[in-house]
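[1] Quick one: sequence plus predicted model below, questions after.
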Amino acid sequence: MTTYGRMRDELVEDGRLRVAINLGNAALAARGAEGGGLEGITVALARRLAAALGCEPDFTVYEGAGKVVDAAGEDAWRIAFCAIDPERREHVAYSSPYVLIEAGALVRAGSPLRHVDELDRPGMRLLVARNSAYDLYLTSHAKAMDLVREADPGASFRAFKAGDPQADAVAGVVQSLRKAFGDDGAYRYLSGTITAIGQAMALPKRFEHLAPDLTRFVEEAKADGFVRRELDRAGKTSLTVAPAETG
């Protein structure tokens, strides 16, 4: 494994690396069964980086990616895991992506909607998690639908289950929707994908000069099969490892 002396010198404090873990994306991180510890690809990557830096990871849990990004300016963490989005670059610096995931949508069983493309029309109201990658994507690309924002993915799912009369559908990372709603016959998953999202490791903006080093770390973890093995270990066999960065 490559030596990362510059990152160790600037990011490690008293032998610990402060890491933000987003539990709003069930595809990437979760709590273990029966009160177990954190698990998933983001946790595995954080532990691997800490080992490479000769320190221990110090985890702080957040319920949504927007909250992770908001905390970047509060000196709350040194490493995080976020979907890549241009608007977030004002606050964080990214590595190359380590995995690609998809965002989709779910409706109530009686809805006439069948495909996510049918959502973008006048009068249609879609529940989203505020400042999630799909919220930011839809804010830039949707032409006619109204976005109804909740604080985090869990809050948006709970609002839809509670029968929020404003919402015709709820959006989310496909794996998170499946975890929250399962095969409940009261709901139906729409065909199609809202967007495919590259997930990357992140640094607070003031450490942007370390982003190339973090990219080297991510590319090494992809090249030696670590990312694929950890996704499979977590049961996320359907997730796609991001292509190697070239150039």
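    Happy to help now that I have it.
[2] When you work out contacts or count neighbours from here on, use the C-alpha atoms and nothing else.
    OK.
[3] now for the longest strand anywhere in the chain, which elements pack on it?
    Longest strand in the chain by number of residues (criterion: DSSP state E): strand 92-108. Counting contacts by 3 or more CA pairs under 8 Å, 6 or more residues apart in numbering; DSSP states H and E, strand 92-108 is packed against strand 169-173, helix 174-181, strand 187-189, strand 195-204, helix 211-223, strand 240-241.
[4] now that strand against helix 211-223, angle please.
    50 degrees (axes from the mean of the first three to the mean of the last three CA atoms, to 10 degrees).
[5] what about the strands in this protein?
    Counting by DSSP E, the strands of the chain are 16-22, 30-31, 38-39, 56-62, 80-83, 92-108, 125-129, 146-150, 169-173, 187-189, 195-204, 240-241.
[6] now those strands as JSON lines including distance to Glu10 and mean neighbour count?
    What follows is the strands of the chain, written out as JSON lines (distance: least, CA to CA, whole Å; neighbours: other CA atoms under 10 Å):
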{"stretch": "strand 16-22", "distance to Glu10": "10", "mean neighbour count": "24"}
{"stretch": "strand 30-31", "distance to Glu10": "28", "mean neighbour count": "18"}
{"stretch": "strand 38-39", "distance to Glu10": "25", "mean neighbour count": "18"}
{"stretch": "strand 56-62", "distance to Glu10": "15", "mean neighbour count": "18"}
{"stretch": "strand 80-83", "distance to Glu10": "15", "mean neighbour count": "26"}
{"stretch": "strand 92-108", "distance to Glu10": "15", "mean neighbour count": "23"}
{"stretch": "strand 125-129", "distance to Glu10": "33", "mean neighbour count": "25"}
{"stretch": "strand 146-150", "distance to Glu10": "35", "mean neighbour count": "19"}
{"stretch": "strand 169-173", "distance to Glu10": "33", "mean neighbour count": "26"}
{"stretch": "strand 187-189", "distance to Glu10": "45", "mean neighbour count": "20"}
{"stretch": "strand 195-204", "distance to Glu10": "11", "mean neighbour count": "22"}
{"stretch": "strand 240-241", "distance to Glu10": "29", "mean neighbour count": "18"}
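[7] try this one side by side with the last:
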Amino acid sequence: MNPSDNVKQQLAPTGVLRAGINLSNFLLVSGQLGDGSPDGISPDIARYIAAQLDVPCKLVTFDRPGQLADAVNQDIWDIGNIAFESERAQTLDFSDPYVLIEANFLFHQDEDFVSNDDVDREAVRIAVSERSAYDLWLTDNFNRAQIVRAPSINAAHQMFFDNEVNVLASLKPKLLEDMESHKGLRLIETPFTAVKQSVGIAKGKPEAAAFLNTLIADLIRDGWIAAQLDRHGVAEKLGVPALSA
């Protein structure tokens, strides 16, 4: 791809692509390089975009996605690799997703939940990682259950195993790991939402947004995304979005 000067100015105005990276998602940041910098599909995407712009890439790390989203107008990052969610879209423009992650409900086998709708009822307490995309989805769509927010994914899981809540809402791959290591757990197989991992930018950069969408579509079509997921050992845990005809 040959990005225009306007695209380069919109995405890397300092001559360096500053990429916001959410460290809390173990599927997207799955390891470290030899120099200690983050490795995984999210850093891969950032470095690829920088290469296409012919500029260096600087990774700006955040412990939680909400912190990354809050920094959109602080001139800290130029792109932010974060999941699309309607609340975030009030201050960010998002590319089309480059990977999808299913989010499901986990509960102890003595509970009587069958469907996702069963979970949204009085007296049900749901543990969730605060300001994750699926937390925001639950906030918009669930009216009766009590959503109990934890500061991290691991803290939400611990809250569930400490019996502080009835239900755990989390990413399906981590829930499946829990089921392998703990007895007496059940999963509602149908995801209540799919997390759309995207590239976010500040609003008002239409040329940059179009460039990112074209780039991501090319990476999906050419098999680059699938190859990176396989390289990082997460191909069976993350989905590659289908391209529209």
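    That came in fine, so what should we check first? Computed from a prediction, not measured in an experiment: that's the story for all the values here.
[8] For the two chains, what TM-score is obtained?
    Overlay of the two chains. TM-score (TM-score structural alignment, normalised by the length of structure 2): 0.87; 243 aligned residues with a CA RMSD of 2.5 Å.
[9] Measure the mean distance from the longest strand of structure 1 to structure 2 post-superposition.
    In this overlay with structure 2, the average offset of strand 92-108 of structure 1 from its partner residues is 1.5 Å by mean CA distance after the TM-score superposition for structure 1.
[10] Quick one: end-to-end length of stretch 158-177 of structure 2, please.
    14 Å (CA to CA, to the nearest Å).
[11] now stretch 184-192 of structure 1
    Across stretch 184-192 of structure 1, the terminal residues are separated by 19 Å (CA to CA).
[12] related to what we said a few turns ago, and the angle for the longest strand of structure 1 with helix 174-181?
    If you take the same axes, to 10 degrees, strand 92-108 of structure 1 sits at 50 degrees to helix 174-181.
[13] how distant is strand 92-108 of structure 1 from the center of its chain?
    Its chain's C-alpha centre and that of strand 92-108 of structure 1 lie 6 Å apart, by CA atoms, centre = their mean, to the nearest Å.
[14] Quick one: residues contacting the equivalent of Leu231 of structure 1 over in structure 2.
    Using TM-score structural alignment as the criterion, Leu231 of structure 1 maps onto Leu229 of structure 2. Contact partners of Leu229 of structure 2, counting by CA atoms under 8 Å, 6 or more residues apart in numbering, are Ile41, Ala235, Leu238.
[15] And the residues you listed, which is closest to Val119 of structure 2?
    Leu238 (24.6 Å; CA to CA).
[16] Not counting sequence-adjacent ones, nearest residue to the closest one?
    Using CA to CA, 6 or more residues apart in numbering and skipping residues adjacent in sequence, the residue nearest Leu238 of structure 2 is Ile101, 5.4 Å away.
[17] Is the one you found in contact with Lys174, as I believe?
    No: the criterion here is CA atoms under 8 Å, and Ile101 of structure 2 misses it with Lys174 at 10.8 Å.
[18] quick one: contacts for the residue lying closest to His232 of structure 2 once chain neighbours are set aside?
    Computed as CA to CA, 6+ apart, the closest residue to His232 of structure 2 that is not its neighbour in sequence is Gly40, at 6.3 Å. Applying CA under 8 Å, 6+ apart to Gly40 of structure 2 gives the contacts Leu27, Leu28, Val29, Ser30, Gly31, Gln32, His232.
[19] Quick one: which of these hold up in structure 1? List them.
    Conservation of the contacts of Gly40 of structure 2 in structure 1, assessed by both residues aligned by TM-score structural alignment, their matches' CA atoms under 8 Å: retained contacts are Leu27, Leu28, Val29, Ser30, His232.
[20] Dump these to JSON lines, plus distance to Ala150 of structure 2.
    Shown next, in JSON lines, are the kept ones among the contacts of Gly40 of structure 2 (distance: CA to CA, whole Å):
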{"residue": "Leu27", "distance to Ala150 of structure 2": "19"}
{"residue": "Leu28", "distance to Ala150 of structure 2": "20"}
{"residue": "Val29", "distance to Ala150 of structure 2": "20"}
{"residue": "Ser30", "distance to Ala150 of structure 2": "22"}
{"residue": "His232", "distance to Ala150 of structure 2": "28"}
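[21] In PyMOL, select just the buried ones from these.
    Selection command for PyMOL covering only the buried members of the kept ones among the contacts of Gly40 of structure 2, criterion 16 or more other CA atoms under 10 Å:
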select buried, resi 27+28+29+30+232
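[22] of the kept ones among the contacts of Gly40 of structure 2, closest to Ser4 of structure 2?
    Leu28 (28.8 Å).
[23] quick one: contacts for that closest one?
    Contacts of Leu28 of structure 2 (CA under 8 Å, 6+ apart): Gly40, Ile41, Ser42, Pro43.
[24] Likewise for Ala155 of structure 1?
    Taking CA under 8 Å, 6+ apart, we find Ala155 of structure 1 in contact with Ala129.
[25] try it again with 7 Å
    Residues counted as contacts of Ala155 of structure 1 (CA atoms under 7 Å, 6 or more residues apart in numbering): none.
[26] how near is it to Gly104 of structure 1?
    Using CA to CA, Ala155 of structure 1 is found at 17 Å from Gly104 of structure 1.
[27] before we move on, what about Thr195 of structure 1?
    Thr195 of structure 1 is 8 Å from Gly104 of structure 1, by CA to CA.
[28] Then Glu34 of structure 1?
    For Glu34 of structure 1, the distance to Gly104 of structure 1 - CA to CA - is 29 Å.
[29] Relative to Ser181 of structure 2, how far out is the spatially most distant residue from the centre of structure 2?
    Residue farthest from the centre of structure 2, counting by CA atoms, centre = their mean, is Asp110 at 31.0 Å. Using CA to CA, Asp110 of structure 2 is found at 18 Å from Ser181 of structure 2.
[30] Next: Arg131 of structure 2.
    Arg131 of structure 2 is 27 Å from Ser181 of structure 2, by CA to CA.
[31] what does Tyr134 of structure 2 give?
    Taking CA to CA, one finds Tyr134 of structure 2 at 24 Å from Ser181 of structure 2.
[32] The two: which is more packed in?
    The residue with more neighbours, out of Tyr134 of structure 2 and Ser181, is Tyr134; 25 against 8, by other CA atoms under 10 Å.
[33] who touches that one in this structure?
    Counting by CA under 7 Å, 6+ apart, the residues that Tyr134 of structure 2 touches are Ala103, Thr193, Val195.
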